[in-house]
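> sharing a sequence plus its predicted fold:
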Amino acid sequence: MAISPNSSLPAKPASPSERTARGPSMPSLIIPFTPVVSAETYQLGTTQNPAGRVISVDKLSLLLDGKRWMPVMGEFHYTRFPAAGWREELLKMKAGGIDAVATYVFWIHHEEVEGARNWSGDHELRRFVTTAGEIGLRVVVRLGPWCHGEVRHGGLPDWVVATFGPRARTNDGAYLAAVRGHFTAIFRQLDGLLWKEGGPVIAFQIENEYSGPAEHLLTLKTLAREVGLDAPLYTRTGWPDLATPIPFGELLPLYGAYPEGFWDRDLAPMPGFYPAGFRFSPLRTDAAIATDLLGERTAADAADTTRYPFLTCELGGGMMSSYHRRIRIDPRDIESVVLTKLGSGGNLPGYYMYHGGINPEGHTSLQESQATHYWNDLPEKNYDFQAPLGAAGQLRPHYHRLRRLHLFIRDFGSLLAGLPAHFPAERPASRDDTSTLRWSVRSEGRSGFVFINNYERLCPLPAKPGVRFVLHLPGETRIEFPTLPVTIPADSTCIWPFGLDLAAGVRLDHATAQLLCQIDEGKNRTVFFAATPGVPAEFAFNDAAPVILQASRGVALAVADSNGAELRIILVSPADSLALWKANWRGQDRVFLTRAGLIVDGSSLRLNAEAASDLTVAVYPPLDPAAMLDGVFQPLTANPSSAQLEPSPLELVPLRTAGPAREIPLGWTTPPVAVAPLDADFAAAAAWRLIFPPGLDLAATPLLRLHYTGDVARIRVGEHLVLDDFFNGDALELDLTRHATALNAGTTLTVEVLPLQADAPILLPDATRPSATEAKLHSAFLVNRFICTI
């Protein structure tokens, strides 16, 4: 191995006496060789498609064509978003690193009235799945029939609830006959789109959060297969415990974890077991999910859990606010939980939700509510979920944080999927222990990754000084790194590799930087890393002295491999790592650098942004080798579709002032929680009419952004309720494209805000709770989201 002259000087190793005097922390772990994976028998559907590709599973991971496979799954509910926008939003999901889109099929959305089925327009499952397949996404269909998803009766139509009562969700013959009709209708939508037919549908989830006898789940699986719903994988939620044991291998259990939930009865922040989601653990079951439905409980895995791979379907991509618990997500909450589950052995990051939406129109309200004897009041229309992609298609900061993780998973997930998780003996003793370093290792005994999570929601974790890892590998091999102890910054996360073969004869002994992705150009390879904030980026190869690299957009280190090809290391800054994208464009894989949203659609490249300064993009490898470069990147010319890029304030015309704040009643649950207002209560809401400039520019996909303080806000176009919101301090945003025709025709848009009293019995972030009763609309902006094509 030869190191080119553009590398930095080697770091000076500390002598034993220096290390002793400095007294560094030496996190230590013994890692055995991974034994051969024993064969298990799983009751799968048809695993091979017409092209000969095979999806299967063993106890460690999913397998694609016999090779380890770690897809990334994101939930997007087609009935909660206009069909005209599905393709663009699915392309955004793909650009964010999603491989498979999951969706519930809400029975009530398709057959609200018995016998009057609706599978057209925004309800056309076939079109949604077809579109996903056309752009290269696989599809996981969550069949239900009970789904939850914060939908009225969990997705069961009122007529099903009225007809069957407690016989619903059982093996009652009449209920199963109704389910058969629903499943048959789903099959008609998916006929020709199944994996075995060359389609994208690879899995079906049976029921959801079911706690009854396992026999009912097996009956539903059999029923689904009888009507033709055949896929390689059949799954269930790995929570709660079933009343009777399920035979091994019938349904793959998928797990979840959320930073915090809207469903708890407790009005304190982070109650119960939520902090456990930020700590590495071999335990897969999360005790904080669905405490409204399942009550407080201690997490425990089933006896056969480790015979299944660790797969997830509900890692919180965000969180809704219920009326009584107004959750406000920090983007780091989402990244931290996902990284922690990866470091705990997770081999399928599955997000609920990855894309938000708006509840469709119905004969009744279609949201979960205490009025329907469910546990929580949810907004009537809003299902934004603070997801990485919002209800209006907005790209949130955690979209970029997760994309950074997904870059790593896409290029190195097949390696990671075969590496078991190992945990140090010294782990946090309790939720109050903020001083113990939180870390884990995934390794087969030769190579692997150190996962570090020094972040927890609403609990600042201090910096951890003097950290140097000691890994005891088989054969008396011992890895110690970095050379000098480092400080793990407060509220930070990172993944550091060791023992990786990056090219022929080039072994990366260790790096204190996060692996992102790689690009092959002929015989040469370029590997991208992200610097860890505040930590020197130390790289060591083939037992040579380590070097400290500096972040830039150029080649930080070039190494000749044993075949005479070149391995180039590019270390980007933390900020640039959040602007890094990878996609196949113009015939080869390329890396892009842009702070705009980026979509590759065939041969075209589209950028979208709210700020003119973000409408820039650079690409590697360059299209023109003779072009002026920014490091290794070739800047491309991007012309915005309009010169007007700044948000425009709208005129607010007061219509009425707020009346007195209502007395908030408590609901039926034990303990009871606050009940959301009724329509009649909005007679006391303050109201404004918004004045728009003449002729809304549909090409600019305008977004209405409201900043308000109050209890509940509602937006109406004419008399029609189009969006509502339970105040948590965030702006309320509405996609005006869906209403521009009406607004351009002179239909008014009004905003109502109910007053919120300071002592309301609800959980609110401290920084947003008013000191007195308030109902204010502070500002309204028209935000143009412009697209340019390259």
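Received the coordinates, thanks.

> contacts and neighbour counts: CA atoms only from here.
Fine.

> and residue 351, what helix or strand is that in?
strand 350-352 (DSSP states H and E).

> quick one, what contacts residue 699?
residue 786 (Cα atoms under 8 Å, 6 or more residues apart in numbering).

> now residue 750
Counting by Cα under 8 Å, 6+ apart, residue 750 has contacts 687-690, 715-718.

> who wins on neighbours among those?
Ranked by neighbour count (other Cα atoms under 10 Å), the contacts of residue 750 have residue 687 at the top, with 26 neighbours.

> let me know the secondary structure of it.
strand (DSSP: H, G, I helix; E, B strand; the rest coil).

> in a strand, residue 499, correct?
Yes - using three-state DSSP, the assignment for residue 499 is a strand.

> between the two ends of stretch 697-704, how far is it?
End-to-end distance of stretch 697-704 (Cα to Cα, to the nearest Å): 13 Å.

> report the buried residues of it.
Residues of stretch 697-704 classed as buried: 700-704 (neighbour count, 16 or more other Cα atoms under 10 Å).

> ok, back up a step: I'd like the next helix or strand past the strand holding residue 351.
That would be, after strand 350-352 and using DSSP H and E, strand 357-358.

> so what's the residue count around residue 567?
Neighbours of residue 567 using other Cα under 10 Å come to 23.

> show the contacting residues for it.
Contacts of residue 567 (Cα under 8 Å, 6+ apart): 502-503, 524-527, 558-561.

> the strand holding residue 351 - contacts with which helices or strands?
Contact analysis of strand 350-352 by 3 or more Cα pairs under 8 Å, 6 or more residues apart in numbering; DSSP states H and E lists strand 73-75, strand 311-316 as its packing neighbours.

> make CSV out of those strands and add distance to residue 463 and mean neighbour count.
As requested, the helices and strands packed on strand 350-352 are arranged in CSV below (distance: least, Cα to Cα, whole Å; neighbours: other Cα atoms under 10 Å):
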stretch, distance to residue 463, mean neighbour count
strand 73-75, 32, 28
strand 311-316, 26, 25
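
> let's bring in a second model and compare:
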Amino acid sequence: MHADAPTREVRVTRRYLERDGRPWFPVTGEVHYARIPRERWSEVLGHARAGGLDSVATYVFWQAHEPGPGDFRWGGDLDLRAFVELAGRHGLDVVVRLGPWAHGEARHGGFPDWLVARDLAVRTNDPAYLDLVRAFYAQTIAQLDGLTHADGGPVVGAQLDNELYDQPEHLATLRTIAEQAGLRVPVWTATGWGGAQVPPTLLPVYSAYADGFWEDTDTEWPAFSPVHFRYSTVRDDLSVGADLREALDGITLEGSGDGDGAGAAPKDDDVPYATCELGGGMHVAYHRRPSVTPQDVAALALAKIGSGSVWQGYYMYAGGTQRVGPHGTEQESHATGYPNDVPTRTYDFGAPVGEHGQVRLHHHLLRRQHLWLQHDGAALAAMTTTVGGGSEDADDMNDQGALRWSVRSDGGRGYVFLTTYQPARRPLPPQPGVQLAVALDDATVTVPSRPVDLPAGVSVAWPVRYPLADGLVLRSATAQVLTRIAADGTDGAREVVVLVATDGVPVELVLDGDVAAAGPVTARRENGTTVLDLIVPPGPGTVVGLPGVDVLVLDDATANRLYRLDVFGRDRLVLSDAPVYSLDGALVVHTGAPATTVSLLPAPPSLTASTEWTAVVTAQGEGPLWSTWTVSVPGAGHRRVAADLHPTAPAPPVSTKGGPMGRLSAPTDFSGAARVHLDVPAEALDGVDRALLRIAWTGDVGRALVHHDGRAEVVSDHFWHGRDWDVDLTPWRDDVVRDGVTLELLPWRRATGVWVDPSVRDVPDGIAVAAVDVVRVARVMLAAVNDEPPTA
């Protein structure tokens, strides 16, 4: 049973989604169960929930579940039912992306080869095609029996097909087929980007990416990407999937495609602004390999909230590994008629949670936004949006110096959004002397009370008339709201409101009326308000005492360590140096360092650890708010395997082009590659939850092979693009101890014309392996001393 049981009504209104009669601001992340080992599902879902998500979305890849006609498979890593049940255990709703066509960089877009071989008008209402869809849908929906929202389960929504632009009748038919098969969910969606014609029975959902591997090698930055770092009323992005429209369907779009008449997409103000593919990172293709930064991801996401989004959906939130099926690897490729060659195995996507569970900076940056949405999303969803400052024209270079701002407000209170962030290829300048007049129904609020200089490269959402306590209103602040919690664990206790400062911006709190304040502030009275200026740096101990409430003002780095989790019987704030999540009331720590600290508010009396490996928990004392413990795991950490290698490839293959758009093709001949053999001792792999081989290198393409069942198996591949290459050795431990790992490496040759980010493109030709380490990650479960001992 889902953690939200009993069932609360969910419905879609013209402006937002509702849950039990209240506005609901969902936060959804894409997680592909079929691309993640089943034994890692719980960890990934735990990180998703700890990251502030309330739901996950997942493709159901037809090719994986029906590799041969009538041969349906739902076991092991393909057990959709078990995945959905586990999501519910973690308190997550599920949106099932039913296909039949998915894309997702899958072979034939997820269609089985046997289906492609038949002479059918796929993705239309061709009766022969629909008969096969009915069988696939019936099998899929049978896996969800008893797990839908109406049954108190986690499945709250379904997406039909993907990136289908001109078949609204077919999309409507797919919903009918799904309902006839027994699926009852309150939210039905279809992708709306590319000017798609979406029938009125489906909610169009949108995308936004900072960059795209699907662009050509002469594209320095996609023409439409800059609009995603502005506040804008534009929801659509005609560039996403444009290469597939052109190459596979012969469709080239010049306009928005809204149109009029039967089957046309609803006008923007008729449906909520919902997203399903905000870029959580970016995949790479052989010809073009973007490097989207964590800061890019976070700034884009916040820009969408400032533009009126009422549903944040990320693609991908957790990376995975491409499957191997009856016809070989199941990635899209030139060989299967697609314009792009992508890696055969890795689908890491540079996501907040990586292919092998690596937790990255954007997991933390996004969590800060999601904690805020958990706390105040219902109010925010009901607020209207006013966009001002700058142009909505992505090509308007004169807009670079304008202050970009927006306001979301319900007339009585709201938030001011400001940004000076754009990716490094077209950065924005700082904004001196920033001050806005925010018009509310009964007053105009000046934010901030005195002009401030906004540094370059920041995005903020500052509260206006935020209620702190009964009779106490935060008129404005130059710090962002994160969350609030009762400090001593009792109902009705004094609350702590958590704000986060922006580096380089002085913290000012403006309160309505004459308010007494204690703590590290100076106070002045101006125009019926009390203005508090922080006089010490923000941090975990920076607390301003106000009547009925304490305000904790964190610095940027501390905010990235802050979680809000249900552990040890109640909601608590957790500060942790290592990634953590909650599982059945225990606190799970994943650490790649020998020691990490954990602080709690409110704190239990003491903590204890349960793990199959040595872990020691030591109390470090109590502060004004936090109690802190050190968790020592001597087995965790890095072990160097090799360094400073410069292997030579004796006969690298000649570059070729292929696919329907004539783009550079990934090499398939590794007979002339450089070979690096790595011996990994057993002690480097034992005694931890996971062992990753981390390779810092430069080159073109790399493959990692282990000898398994008498043959060399490619367990990972990597198109070099500037980030380290991680290979999970854990599933192959015995093979690696016996035979080691072999790397096959091809050299970087700039003349080939592969596009990589400007920050890394000036590397010399050849191959250089700076370092190879085994990263030993431990998993420790913590419980309050008086609780039942946790079990791993």
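In hand now; what should we look at? Since we're looking at a predicted model, the values are computed, not measured.

> same check for the contacts of residue 567 of structure 1, but in structure 2.
Mapping those onto structure 2 (both residues aligned by TM-score structural alignment, their matches' Cα atoms under 8 Å) leaves 502-503, 524-527, 558-560 still in contact.

> can you put those in CSV and add distance to residue 210 of structure 1 and neighbour count?
As requested, those are exported to CSV (distance: Cα to Cα, whole Å; neighbours: other Cα atoms under 10 Å):
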residue, distance to residue 210 of structure 1, neighbour count
502, 45, 16
503, 48, 19
524, 52, 15
525, 48, 19
526, 47, 20
527, 45, 17
558, 54, 19
559, 54, 21
560, 56, 19
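
> which of the contacts of residue 750 of structure 1 map to contacts in structure 2?
The contacts of residue 750 of structure 1 retained in structure 2, by both residues aligned by TM-score structural alignment, their matches' Cα under 8 Å: 687-690, 715-717.

> closest to residue 208 of structure 1 among those residues?
Of all these, the one with the least separation from residue 208 of structure 1 (Cα to Cα) is residue 715, at 32.5 Å.

> counterpart of that closest one in structure 2?
Correspondence of residue 715 of structure 1 to structure 2, assessed by TM-score structural alignment: residue 704.

> is it fair to say its match lies in a strand?
Yes - with three-state DSSP as the criterion, residue 704 of structure 2 is assigned to a strand.

> residue contacts, it?
Here residue 704 of structure 2 is in contact with 714-717, 727, 741-744 (criterion: Cα under 8 Å, 6+ apart).

> now these as a markdown table including distance to residue 238 of structure 2 and secondary structure?
Below are the contacts of residue 704 of structure 2 laid out as a markdown table (distance: Cα to Cα, whole Å; DSSP: H, G, I helix; E, B strand; the rest coil):
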| residue | distance to residue 238 of structure 2 | secondary structure |
| --- | --- | --- |
| 714 | 36 | strand |
| 715 | 36 | strand |
| 716 | 33 | strand |
| 717 | 31 | strand |
| 727 | 35 | strand |
| 741 | 43 | strand |
| 742 | 43 | strand |
| 743 | 40 | strand |
| 744 | 38 | strand |
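
> mapped onto structure 1, which of those residues hold?
Counting by both residues aligned by TM-score structural alignment, their matches' Cα under 8 Å, these still in contact in structure 1 are 714-717, 741-744.

> count of residues packed around the equivalent of residue 88 of structure 2 over in structure 1?
Using TM-score structural alignment, the partner of residue 88 of structure 2 in structure 1 is residue 133. As a burial measure, residue 133 of structure 1 scores 19 neighbours (other Cα under 10 Å).

> confirm residue 133 of structure 1 sits in a strand?
No - applying three-state DSSP, one finds residue 133 of structure 1 to be helix, outside a strand.

> how about residue 51 of structure 2: what's its closest non-neighbour residue?
residue 367 (4.7 Å; Cα to Cα, 6 or more residues apart in numbering).

> tell me the counterpart of the one you found in structure 1.
By TM-score structural alignment, residue 367 of structure 2 lines up with residue 403.

> its match contacts residue 97, correct?
Yes - taking contacts as Cα atoms under 8 Å, residue 403 of structure 1 lies within contact range of residue 97: 5.7 Å.

> the closest residue to residue 124 of structure 2 other than its chain neighbours in helix, strand or coil?
In space, and not counting its chain neighbours, residue 124 of structure 2 is closest to residue 170: 5.5 Å by Cα to Cα, 6+ apart. Secondary structure, three-state DSSP: residue 170 of structure 2 is helix.

> per the alignment, residue 170 of structure 2 corresponds to what in structure 1?
Matched across to structure 1, residue 170 of structure 2 falls on residue 216, judged by TM-score structural alignment.

> how many other residues sit next to the closest residue to the match of residue 88 of structure 2 other than its chain neighbours?
Spatially, and ignoring its direct neighbours in sequence, residue 133 of structure 1 is nearest to residue 200 (5.2 Å; Cα to Cα, 6+ apart). Applying other Cα under 10 Å, we find 27 residues neighbouring residue 200 of structure 1.

> tell me where the stretch 201-350 of structure 2 has strands.
With DSSP state E, counting those that start in this stretch as the criterion, the stretch 201-350 of structure 2 has strands at 203-208, 274-279, 288-289, 312-315, 320-321, 324-325, 328-329, 346-347.

> mind putting those strands in CSV, distance to residue 425 of structure 2 included?
Shown next, in CSV, are the strands of the stretch 201-350 of structure 2 (distance: least, Cα to Cα, whole Å):
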stretch, distance to residue 425 of structure 2
strand 203-208, 18
strand 274-279, 18
strand 288-289, 15
strand 312-315, 23
strand 320-321, 28
strand 324-325, 37
strand 328-329, 34
strand 346-347, 25
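
> closest to residue 561 of structure 2 out of those?
That would be strand 312-315 among those, by Cα to Cα, at 21.1 Å.
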